[in-house]
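Peer 1: Following is a predicted model, sequence given first.
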Amino acid sequence: MKKAFSAHHTLADLLIDLQMAMQACGVWDCETPTLQALQSQEPFCIDTMSFEQWLKFVMIERFRVLLETGGTLPTRCHISPMAEEAFKDKPQESVAILVRCLDLIDQHLSNPS
């Protein structure tokens, strides 16, 4: 129980860092996707929304629900490479920080200690 509790708290902290990195990169204030867009079955909802929309309204929201309910966290995660591609037109210093936040989330979920 204590281990799961700690994993949830770590993820909560990482999500706060991700939000701040997205704000610094200028990708946090994005349009809310439609309900239809949220129904996409494609990875990252790539067919219906931008990557920043997916991060904010799908990934972060799903993680928040898991944190609030004490749900089981995923055991595999590999999101940062998609961010590198999606944000290649943004200032690279900001993107590097954002990608680092996603790397830490990827590592935390893929290598639970």
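Peer 2: Nice, I can see it. Residues are numbered from 1 along each chain as shown.

Peer 1: make it CA atoms for all contacts and neighbour counts henceforth
Peer 2: Will do.

Peer 1: Can you report how many residues neighbour D13?
Peer 2: Using other CA atoms under 10 Å, D13 has 12 neighbouring residues.

Peer 1: Regarding it, what is its secondary structure?
Peer 2: For D13, the secondary structure call by DSSP: H, G, I helix; E, B strand; the rest coil comes out as helix.

Peer 1: Can you give me the distance of it to K88?
Peer 2: For D13, the distance to K88 equals 25 Å [CA to CA, to the nearest Å].

Peer 1: What are the boundaries of the helices in this structure?
Peer 2: Using DSSP state H, the helices of the chain run over residues 2-25, 35-38, 51-53, 60-69, 80-86, 92-110.

Peer 1: JSON lines for those helices, including distance to C45?
Peer 2: Formatted as JSON lines, the helices of the chain follow (distance: least, CA to CA, whole Å):
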{"stretch": "helix 2-25", "distance to C45": "18"}
{"stretch": "helix 35-38", "distance to C45": "7"}
{"stretch": "helix 51-53", "distance to C45": "8"}
{"stretch": "helix 60-69", "distance to C45": "14"}
{"stretch": "helix 80-86", "distance to C45": "12"}
{"stretch": "helix 92-110", "distance to C45": "18"}
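
Peer 1: second one coming, line it up with the first:
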Amino acid sequence: MTTEMRVRQQLHLIETLLREHGQWQSVAPDASVFDSTQPFCMDTLEPFEWLQWVLIPRMHALLDGHHPLPGSFAVAPYYEIALDSSHPARDAVLAQLEVLDALFTGDDE
């Protein structure tokens, strides 16, 4: 399986987890929240919102357009800090984000 296929598969897995944990939103936030200059739009979006409305669609757009994927990539460290340890979806989503990160570092073997 190619890296691109594995990345797409991992994105689908993360989306599924967000849906299973009731973190997937049916209505997009106001467009102004995407004007943030902060990493992960941390001043305008909640962590799971950023996954849904920024990371997942942008990664799919790269894949759909056959554009190069980022050479380095790490979102799991942010989520380790950003998500409260008592959040019911934290551990499951964090584990899948670590798998996604590993696809970009070559540590996925």
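Peer 2: Sure thing, it's come through. Being a predicted model, the structure only gives us computed values, none of them experimental.

Peer 1: tm score of chain vs chain?
Peer 2: The pair, once superposed, lands on a TM-score of 0.85 when counted by TM-score structural alignment, normalised by the length of structure 2; 107 aligned residues with a CA RMSD of 2.0 Å.

Peer 1: Please identify which of the helices of structure 1 is closest to F44 of structure 1.
Peer 2: For F44 of structure 1, the closest of the helices of structure 1 is helix 51-53, at 6.8 Å, according to CA to CA.

Peer 1: can you name the residues of structure 2 that the closest one overlays?
Peer 2: Using TM-score structural alignment, helix 51-53 of structure 1 corresponds to residues 47-49 of structure 2.

Peer 1: who touches that stretch?
Peer 2: Stretch 47-49 of structure 2 has contacts (CA atoms under 8 Å, 6 or more residues apart in numbering) with 18, 23-25, 40, 79, 82-83.

Peer 1: Grab the nearest non-local neighbour of the aligned partner of T105 of structure 2 in structure 1.
Peer 2: In structure 1, T105 of structure 2 lines up with S110, judged by TM-score structural alignment. Leaving aside its sequence neighbours, S110 of structure 1 sits nearest to R76 (CA to CA, 6 or more residues apart in numbering; 4.4 Å).

Peer 1: buried set for stretch 46-62 of structure 1?
Peer 2: 48-49, 51-58, 60 (16 or more other CA atoms under 10 Å).

Peer 1: Out of those residues, which is nearest to E93 of structure 1?
Peer 2: Nearest to E93 of structure 1 among the buried residues of stretch 46-62 of structure 1, counting by CA to CA, is E52 at 17.0 Å.

Peer 1: how far apart are the match of helix 51-53 of structure 1 and its match in structure 1?
Peer 2: Aligned to structure 1 and superposed, stretch 47-49 of structure 2 gives a mean residue distance of 1.1 Å (mean CA distance after the TM-score superposition for structure 1).

Peer 1: How far off centre is that stretch?
Peer 2: Computed by CA atoms, centre = their mean, to the nearest Å, the separation of stretch 47-49 of structure 2 from the middle of its chain amounts to 8 Å.

Peer 1: Same question for stretch 78-86 of structure 1.
Peer 2: Offset of stretch 78-86 of structure 1 from its chain centre (CA atoms, centre = their mean): 10 Å.

Peer 1: go on, stretch 59-71 of structure 2?
Peer 2: Put simply, stretch 59-71 of structure 2 sits 14 Å off its chain's centre (CA atoms, centre = their mean).

Peer 1: With stretch 71-80 of structure 2 instead?
Peer 2: Relative to its parent chain, stretch 71-80 of structure 2 has a centroid offset of 9 Å by CA atoms, centre = their mean.
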